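In: Fold the stuff below for me.
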Amino acid sequence: MIIRGGRSQSDGSDADSSAPNANGGRTVKLHRRSHRKSRRGCSNCKKARKKCDEVQPTCSNCVRRQLDCDLVHSPTPDAGNSADQFHRSPGVRSGSLRSELMTPGSQASPQSQASACQIPSAILSYEDMEFLHHFSTDSDIGVGDSSEGKRLWQIHMPKIGFAHPFALHLILAFSALHLAQQHPNRRDHLIAEAGRHHTIGLSGTTDALRNLHSGNSSAVYISAMFASFCDLAFGPQTGEYLAFNDRGTEAKWFTFLKGVRSIMESGIPYSFPSATDEGTTANDSSPEFKLRYHPAYTEPFRTLRNYILYTTTANYTAVSTYMDAFELLKDTFDSVYAGLRNPQCENAHFSVLIFRWLYLISDDLAARLQKKERVALIIFAHFAVLFREMESFWFTQGWPTHILHGVYNHLEESDRVHIQWPVDELSLGTSVGIAHEAPNSTPDNYTQQNAGSEFLSSCPVGNGG
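Out: Next up, the predicted model:
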């Protein structure tokens, strides 16, 4: 291409970079610098007329603007295009490593291959490798009592994730949230990355739930468990109180718990990692997480029982629902604090016993909590005292007091006297006149407003709860 007087024409030759023109001057041949053109950018960037960096599954512009990016559904770049193989992504100091996250054919069963194909190809950056390394090496991230339990948590769980990528994404999200606690200067970025992996993992888990079978049931179970842990780890969120919310809809965290329950009740075989899976013997003789409180609950529970009977005597359905929940909660307190356990829970860790109450409450009580009926809320306030023990784990910190503030704000003034004992136990004040809480909510760079709704609709067993 030759430039003459602002006009260009082809000289038909590439032999010389310059040549004299008719006026004795010289022309200069200009070569356009090669660059990669792409029409694969997401629709949001196209509408905003912004350059899309095409980082899958969510481009940087959509992460920054908190938009749903449709790039994840775009065709994957050609394998031969080296420019697509390595590129930079936000917050990564070096290049990003692109991985299809597919189980090697020589080791994968047809079930695990189908499971792996249920989510789009994903990009794992070097920072994601940091998340995986942190999950596998940090001694404080898991919930195991013993060294064997932690080893199972940190070795066996990633193995399941390698066979079922949706589970791996939720593991990475959980690890990123733990790192966010340890590195305040990176907190917002790490929470955004956790949100990205959380979204991908939930999408894949939802797809797997629609085709639940013995080959993926264990991975789906673990994914639902990590999804619930992540929802707690994002921190207490304005208007969300674990089992109810300000909006009167089903609480997000309950959605994940129902997912676990639906898998367990589906009749499809599943297994959870045990010490024997790694050739070790469980040893709980030296637990690292011990009970921190020993509340005197006998008299408060007697008072609560009398209140339930007095308030709901005229309504058989209500009194049956509330008394069942009360007896189950009383049994859980006895199991945790008095060592009075039934044979099924004889060797269970206290965290399992605490979550068991939430798992076993009836659909009717869950609905009454959703409606914020006063007796249901008062029972739940007493559960907050038990849930306080879970603050031994980093991902539940702040939730018990957050729950109690939520209950308090939704009770009439005349009913607040019935949560005096929980208020005293959680040291929220000398009287029930506790102040309205200023929640420690998740930063604005990741929102979970509708997280889990599609997940719940895919559960194979109704709306158990």
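In: From here on, just use CA atoms for contacts and neighbour counts.
Out: Fine.
In: buried set for stretch 301-312?
Out: Buried residues in stretch 301-312, counted by 16 or more other C-alpha atoms under 10 Å: Phe301, Leu304, Arg305, Ile308, Leu309, Thr312.
In: what's the neighbour count on the residue nearest to Phe393 when sequence neighbours are not counted?
Out: With C-alpha to C-alpha, 6 or more residues apart in numbering as the criterion, Phe393 has its nearest non-adjacent residue at 7.1 Å, and that residue is Val143. Val143 sits with 17 neighbouring residues when counted by other C-alpha atoms under 10 Å.
In: quick one more, to check against the first:
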Amino acid sequence: MPAAKRRSHQKSRLGCKNCKARKIKCDETRPACLNCKRRLEQCDFVSNPGPEPVLSTSGLNMTDLELLHNYTSMTYLTLSENSMIREFYRTTVVQVGVSCEYIMRTILAVSSLHLAHYRPHMVDHYQSVAIVHHQAASQAAIPLIPNATAENGQLLFLFSVLMTYYALGWPRKSNEALLLGDTGFPEWVYLLRGTKGFIDIVGVPSDGPFAPLFKYAISRFMLRDAPEASDSTAHLPLTELESLISQRSCDNDALRHIYTTSITELKKSFGQAQANTTSSYDMIDAFIWVYMVAEDLLPLLRIPTREPVAIFAFFCVLLRKLDGHWWMHGWPQQLIARAYDLLDEEGRLWIDWAVKEVGWIPPSVIDRM
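Out: Sure, this is the predicted structure:
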């Protein structure tokens, strides 16, 4: 009997260099494959991002001018609800960018993602341009981070803030893995650890171009300890969560302290959010909690266990207050879905209040069987 012929098939040879080096399948998505996007690595597909930027006869890069115009006329308005901080992003940040290329490139990258969000018919173009600027900025800034000094610390702090907007605003598809970290939690969460590190290096400036941003952040932080912020509708479910965690056997006093402190800080954040009736809820209001737990709780999400995942799920309710912004849209639901997926049945009961507040509908019991 003749041997059966092996079915011929085509082997893709178009994968990116990173995937080939790791010997993993590349989805060949342009302008950057999904594996590279998950790892925030430079994908060699970007070296051929598509159409060249439009140049005038005088040699001006019209694409970058369009991005800068969009940033100074529209994007800056979306980065804060406070008029003073909006002006800081419109003027001071651009002035800094004129003398610091990696800041300017990050500005242009954020602006490009902003345009990609509102011009879906050109999303590939603006996404490609954003990647080029982002990677050029990262190649210049990231090598400076391990040896950050008081001299460049403020620039790197601003870079990390803008990079957070970039990571939040990255276009996401419904059929794509939406959370970028290897454990399932997004890299922008860990970017905020770096932001705290730069503040520790340079301190809080009392004057200079960055002083208004820090002054505003301090004023928002102080609201957390005001008497009117001492209670909220989240306090009872957070107290119940704390009780459930304490009842679970845990011989590690250090971990218990981390969980208790993280919940206490969450109560303050919810209290401040509910008491804040005179101004709009701002990004900094929610992310103060991340700043407060950056050194202790966030590393535990790298190897996710029930307690830190459940606490982080409650944080998603605060993000829900920012969901109207283009750079936050969809994240609360995606994060709560990931937390739900990581937890066992008991842990899912722990976060029932958070799931309902976010407005996410879990899969049915039949679907989970």
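In: need the contact list for the aligned partner of the residue nearest to Phe393 of structure 1 in structure 2.
Out: Using TM-score structural alignment, the partner of Val143 of structure 1 in structure 2 is Leu79. By C-alpha atoms under 8 Å, 6 or more residues apart in numbering, the residues touching Leu79 of structure 2 are Arg86, Tyr89, Met283.
In: Surely the second one and Met74 touch.
Out: No: counting by C-alpha atoms under 8 Å, no contact exists between Tyr89 of structure 2 and Met74, whose distance comes to 11.0 Å.
In: distance of the equivalent of Trp327 of structure 2 over in structure 1 from Ile141 of structure 1?
Out: Residue pairing (TM-score structural alignment): Trp327 of structure 2 is matched to Phe395 of structure 1. Distance, Phe395 of structure 1 to Ile141 of structure 1, using C-alpha to C-alpha, to the nearest Å: 9 Å.
In: tell me, what's touching those two both at once?
Out: His178.
In: on that earlier part again, Phe221 of structure 2: which of the contacts of Leu79 of structure 2 is nearest?
Out: The closest of those to Phe221 of structure 2 turns out to be Met283 (C-alpha to C-alpha; 12.2 Å).
In: Neighbours of the closest one, how many?
Out: Met283 of structure 2 has 17 nearby residues by other C-alpha under 10 Å.
In: Now do the contacts for it.
Out: Leu79, Ser80, Leu322.
In: wait, the last one sits on Met328?
Out: It refers to Leu322 of structure 2. Yes: counting by C-alpha under 8 Å, Leu322 of structure 2 touches Met328, with 6.3 Å between them.
In: Regarding Thr27 of structure 1, what is its secondary structure?
Out: strand (DSSP: H, G, I helix; E, B strand; the rest coil).
In: Near it, how many other residues are there?
Out: Residues near Thr27 of structure 1, counting by other C-alpha under 10 Å: 15.
In: now the residue most central in space within structure 2: how far from Leu298 of structure 2?
Out: Centroid-nearest residue in structure 2, with C-alpha atoms, centre = their mean: Trp188, separated by 3.1 Å. According to C-alpha to C-alpha, Trp188 of structure 2 stands 11 Å off from Leu298 of structure 2.
In: same deal with Asn82 of structure 2?
Out: 28 Å.
In: how about the helices of the stretch 201-350 of structure 2, start to end?
Out: 211-222, 235-247, 253-275, 283-293, 306-320, 331-342, 345-350 (DSSP state H, counting those that start in this stretch).
In: Grab the nearest non-local neighbour of Phe395 of structure 1.
Out: Using C-alpha to C-alpha, 6+ apart, the nearest residue to Phe395 of structure 1 is Ala233, at 4.1 Å.
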